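Chemist: kindly generate the corresponding structure for this input.
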Amino acid sequence: MNRINTFKDAIAYFESFILSSNQYTKNFRFLKLDRTYNLLKLLGNPHQEYPIIHITGTSGKGSTSMMAAAILQEAGYKVGLHTSPHLQKVTERYLINQQLMSNDVLIQYCNKLKKIIDWIIENDIENKPSYFEILVCLAFLYFADYHVDWAVIEVGMGGRFDSTNVCNSRVSVITNIGLDHTKVLGDTIKKIVTEKMMIIKPNTLAVTGVNQPSALKIVRDYAVSVNTKLLELNQDFSVNNYKLINDKNIFNYKNGKFSFDKLELSLCGQYQAYNASLAITTVLALKDPKINERIIRQALNQIYFPGRMEQLKLFGKNIIMDGAHNPMKMQALSNTLVKLFPKQKMPIFFCAKYDKDMTAMIKNLLPIASEFIITSFSALIDSGKNVMASKENIYKAIRKIDKNIKISKIDMQQIPDIIKSLKNDNIIITGSLYFIGEVRNVLRLSWHSHN
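Modeler: I've put the predicted structure just below:
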């Protein structure tokens, strides 16, 4: 076996397993759990060594995961957090008590996995794992080796056939349902919720913020069929008296005997208050005496999650970066910006994946846009290469809706100079999370670059 000695070589090895973008959409049958189960078995089934909270949803699953992990950590637990995709470095996917995996540790795990994967390729080619499957198994192994007390695992896409769905979670969370990844998950709310709800395990607990009556009924019926108690937003718990003060969310939370007034959340946006309510309900459902109001308040007040309504002061400007990569997220972003900056229009840097509903995303941005500054780049991501929409296609999508708004086409490397040249104090950077990651690279920001 050729040993991996550098971080760059480790990344290249992992990326050699990335499928073509067509394999996910043209051959849905490729999505199955057999390969993940097989690799985990050869690793000693590390995913069975600690309790897990499993979180899916069209929007908010990353933020909800981050908040649930933060509360558990504040309560004194050692918590592993798996999220995807990463913005800048693959090690962002593996946090233990908010600390990124180091480059050296990633190299060590790359070699551990490579030894087994080489054997699979030579002796059991049908079970050759994909890039995402390998990275998920790495998370389970890493958390087991470092003896976490809890792991919070964010789904990559969907639920039923997502590689993370090999875990036997104590609590499953479905944040909400919208139309995204429709080529894989289905083109209706009913089809998508049917995929996502399959993370719910028998005889456990589930929490949901799904609000469409028909979709909620499907989740309810499934929970009953597997004897799992379902806690519902606006039925079993609620958020009210929401206010946005000094870039912080202030809200009241109610859940049976629990009533927490004027909770402060460092993540901005009303939708983050709803995400927080899901996280709070999830950890309270554990009935752990270590988790109380004081712990919850402290955790929520110091959350930091790059690329999610992230505000930075750069070049004398207030920069807001948010990976609002589908229409649901973009509507939430737009609503928040209207509250933050009433009656203001701002320049918007925008780039999205080619398979997104750009028309709906752009329509949501137009009420707050003074101009669009668009770009594109070549990205190698979990599901293929060159998946970003071209500048020309983005331009056409905007012009189809608005014939007059100013549109500038730029290269990624021009972003710092363009920001400096703009006269506006507030600047928005949004679209794909991959775009946010590339922008952070261009601006030379690290994971911990925040005010």
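
Chemist: CA atoms for contacts and neighbours, from now on please.
Modeler: Noted.

Chemist: centre of the chain to stretch 376-392, how far?
Modeler: 18 Å (CA atoms, centre = their mean, to the nearest Å).

Chemist: now for it, what's the gap between its first and last residues?
Modeler: Distance between the two ends of stretch 376-392: 9 Å, counting by CA to CA, to the nearest Å.

Chemist: what does it contact?
Modeler: 18-22, 24, 85, 131-132, 351-355, 374-375, 409, 411-412, 434 (CA atoms under 8 Å, 6 or more residues apart in numbering).

Chemist: other SSEs contacting the strand or helix carrying Phe349?
Modeler: Element membership for Phe349 (DSSP states H and E) is strand 346-351. When contacts are defined as 3 or more CA pairs under 8 Å, 6 or more residues apart in numbering; DSSP states H and E, strand 346-351 sits against strand 369-374, strand 426-431.

Chemist: of those, give the one that comes closest to Ala299.
Modeler: strand 426-431 (26.5 Å; CA to CA).

Chemist: elements contacting the helix or strand that the strand holding Phe349 is followed by?
Modeler: Using DSSP H and E, the helix or strand that follows strand 346-351 towards the C-terminus is helix 358-365. When contacts are defined as 3+ CA pairs under 8 Å, 6+ apart, helix 358-365 sits against helix 327-340, helix 391-401.

Chemist: return the set of buried residues in the first one.
Modeler: By neighbour count, with 16 or more other CA atoms under 10 Å as the criterion, the buried positions of helix 327-340 are 327-337, 340.

Chemist: mind putting these in JSON lines, distance to Ala397 included?
Modeler: Output for those, formatted as JSON lines (distance: CA to CA, whole Å):
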{"residue": "Pro327", "distance to Ala397": "14"}
{"residue": "Met328", "distance to Ala397": "18"}
{"residue": "Lys329", "distance to Ala397": "18"}
{"residue": "Met330", "distance to Ala397": "16"}
{"residue": "Gln331", "distance to Ala397": "17"}
{"residue": "Ala332", "distance to Ala397": "20"}
{"residue": "Leu333", "distance to Ala397": "19"}
{"residue": "Ser334", "distance to Ala397": "18"}
{"residue": "Asn335", "distance to Ala397": "21"}
{"residue": "Thr336", "distance to Ala397": "23"}
{"residue": "Leu337", "distance to Ala397": "22"}
{"residue": "Leu340", "distance to Ala397": "27"}
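
Chemist: of these, which is the nearest to Phe143?
Modeler: Distances from Phe143 to the buried residues of helix 327-340, taken by CA to CA, are shortest for Lys329, at 30.1 Å.

Chemist: give me the contacts around stretch 216-235.
Modeler: With CA under 8 Å, 6+ apart as the test, stretch 216-235 has contacts from 190, 193-194, 197, 200-211, 237, 278.

Chemist: one more, for comparison:
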Amino acid sequence: MTDAPQAARPAQTFDEVEDALLSRWPETKLEPSLDRIEAFTELLGDPQRSFRSIHLTGTNGKTSTSRMIETLLRALDLRTGRFTSPHLERMSERISIDGEPMDDEAFVRAFNDVAPYTHLVDADQEHPLSFFETIVGMAYAAFADAPVDAAVVEVGMGGSWDATNVIDADVAVVLPIAVDHAKYLGEDAPTIALEKAGIIKAGSVAVLAEQTPEVATVLLARAVEVGATVVREGVEFGVAARTPAVGGQMISLQGLRGRYDDVFLPLYGAHQAQNAAVALAAVESFGTGALDEDLVRAAFAEVTSPGRLEIIRRSPTIVLDAAHNPHGAEAVAAALEDSFAFSPLVGVMGVMEDKDHEGVLNVLEPHLAYLVCTQNSSPRSMSASALGRAAVEIFGEDRVSVVPDLSDAIERAATLAEAGEAIEVSIGAGAVLVTGSVVTVGEARAMLKGRR
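Modeler: This is a model prediction of the structure:
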């Protein structure tokens, strides 16, 4: 153990905070332990114990469901904090208070509040605090400082040893579990479920989305082990009915304490209706009792989920979706069939090297007339040419092109979508789907927002 270094001067700008955080261990470098985050939060006065919380894990749907839960809690006049990851465009999106991401000034202040303690942990631990551990500490301290009545917290990866898991949440939400991050979490869904089940704590309510029987067995065993109450989609709650509608869908939800009909959800796809049912059950389990039907309708009508089947531009229509694994791609494919009649639909895809890109390509192939392979700015991005080679094996040479620059790739796809006959499709409601990675979608979103 060495003497703690002198604390650096406080950060002055958002860019300085971003640089300081990014200089730490990246999110992709993991050392499975809660030792550092526990030491950090202890130095901060264990801020995570000063508010009640709802903790979410699962393979896909965490951010959308978190946003729905937060909207419902705010409709109940509760002050909320929300922690989600990764961010689409700006790092400060990860920490929201009262439904709004921190502005630059608040983000700098949150960093400076915890920065002196990061050096103490670095000096005392075998490994320094990571980027993710540091931003979790920032979020919990900011929530305590606000103070919030309830925090909605999404795990970064896994569950048991995820840095967010220093909270003992009142409600643990487990969204559908499939294989992702296999290198860190395991090669099959039941193994991954064992890790994710770690957010279910003694005395909590476990809200379980529909799972495969093997995964459900693992989750139920954990709930029995710690004495948690369990509520399950398809048993105690669920989607009673849904109909695609202009701008989203009309849904009926069977909650734990009542049924809510004629609910407009301005998001697309059956998976988002299921996320809404889970969000409703989570809020009911939080101790709010039966919810007023009009309150539920008003809250869901306000829900947004950027980068999740988000229409960002018209003429031609450009849809963004951050699907980055086969499970997510299947949800997108089903929603495209369910809610849209695009012809042709041209894909723009940029993926991370460690993801199952072949699985995603196979799922989307029947739904895309053509695919433009590209890459994002992350050093973890698979090269456009490597993705193109994989895509040709699945789509055929005549349906794939490689355009490494993301902006150029989107322009190429938009041109193809507008001139459907160029790819032997009659001119119709052509559209572009940008997908493959949260980073790709975030960068596309930043580019396209300025052009609308």
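
Chemist: what TM-score comes out when they're superposed?
Modeler: The TM-score (TM-score structural alignment, normalised by the length of the first structure) is 0.92; 433 aligned residues with a CA RMSD of 1.9 Å.

Chemist: the stretch 101-250 of the second structure: helices as residue ranges?
Modeler: 104-124, 131-145, 182-185, 189-196, 213-226 (DSSP state H, counting those that start in this stretch).

Chemist: tell me which of the ones you listed is the most buried.
Modeler: Most buried of those by mean neighbour count (mean count of other CA atoms under 10 Å) is helix 131-145; its value is a mean of 24.

Chemist: what's the mean distance for it versus the first structure?
Modeler: Here the mean offset of helix 131-145 of the second structure against the first structure after fitting is 0.6 Å, by mean CA distance after the TM-score superposition for the first structure.

Chemist: identify the residues contacting that helix?
Modeler: 21-27, 36-37, 40-41, 44, 47-48, 50-51, 81, 83, 95, 97, 110-111, 113-114, 118, 151, 156, 163-164.

Chemist: picking up where we left off before, a markdown table for the helices and strands packed on strand 346-351 of the first structure, including distance to Asn127 of the first structure?
Modeler: As requested, those are arranged in a markdown table below (distance: least, CA to CA, whole Å):
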| stretch | distance to Asn127 of the first structure |
| --- | --- |
| strand 369-374 | 41 |
| strand 426-431 | 35 |
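
Chemist: so which of these is the most packed in?
Modeler: Comparing those by mean count of other CA under 10 Å gives strand 426-431 as most buried, with a mean of 24.

Chemist: what residues in the second structure pair up with whichever helix or strand comes after that one?
Modeler: For strand 426-431 of the first structure, the following helix or strand on the C-terminal side (DSSP H and E) is helix 433-442. Using TM-score structural alignment, helix 433-442 of the first structure corresponds to residues 438-447 of the second structure.

Chemist: Ala169 of the second structure touches His55, doesn't it?
Modeler: Yes. Between Ala169 of the second structure and His55 there is a contact at 5.9 Å, judged by CA atoms under 8 Å.

Chemist: mind listing the shared neighbours of those two?
Modeler: Ile199.

Chemist: how far does the match of helix 433-442 of the first structure sit from the chain's center?
Modeler: For stretch 438-447 of the second structure, the distance to the chain centre is 14 Å (CA atoms, centre = their mean).

Chemist: in that stretch, what's buried?
Modeler: 438-445.

Chemist: same list (the residues you listed) but as TSV, adding distance to Asp398 of the second structure.
Modeler: Converted to TSV, these look like this (distance: CA to CA, whole Å):
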residue	distance to Asp398 of the second structure
Val438	27
Val439	27
Thr440	24
Val441	25
Gly442	28
Glu443	27
Ala444	25
Arg445	28
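
Chemist: ok, now which ones touch Leu205 of the first structure?
Modeler: Here Leu205 of the first structure is in contact with 170-172, 228-231, 285 (CA under 8 Å, 6+ apart).

Chemist: report the two of these separated the most.
Modeler: Arg170 and Leu231 (13.6 Å).

Chemist: mind checking the SS state of the residue nearest to the spatial centre of the second structure?
Modeler: Centrality entry for the second structure: nearest residue to the mean C-alpha point is Thr63, 3.5 Å, by CA atoms, centre = their mean. On the three-state scheme (DSSP: H, G, I helix; E, B strand; the rest coil), Thr63 of the second structure is labelled helix.

Chemist: now it, nearest residue through space, not along the chain?
Modeler: Leaving aside its chain neighbours, Thr63 of the second structure sits nearest to Thr84 (6.1 Å; criterion: CA to CA, 6 or more residues apart in numbering).

Chemist: so that neighbour sits right up against Glu154, yeah?
Modeler: Yes. Between Thr84 of the second structure and Glu154 a contact is recorded at 5.1 Å, counting by CA under 8 Å.

Chemist: could you check which of those two is surrounded by more residues?
Modeler: Glu154 (26 against 22; other CA atoms under 10 Å).

Chemist: could you find the counterpart of the more buried one in the first structure?
Modeler: By TM-score structural alignment, Glu154 of the second structure lines up with Glu154.

Chemist: residues in contact with that match?
Modeler: If you count contacts by CA under 8 Å, 6+ apart, then Glu154 of the first structure has 54-56, 61-62, 65, 81-84, 164 around it.

Chemist: from those residues, which land in strands?
Modeler: 54-56, 81-82 (DSSP state E).

Chemist: just the element for Asp19 of the second structure, please.
Modeler: Counting by DSSP H and E, Asp19 of the second structure is found in helix 14-22.

Chemist: give me the stretch of the first structure that the next helix-or-strand element following that helix matches.
Modeler: Using DSSP H and E, the helix or strand that follows helix 14-22 of the second structure in sequence is helix 35-43. The alignment of helix 35-43 of the second structure onto the first structure (TM-score structural alignment) spans residues 34-42.
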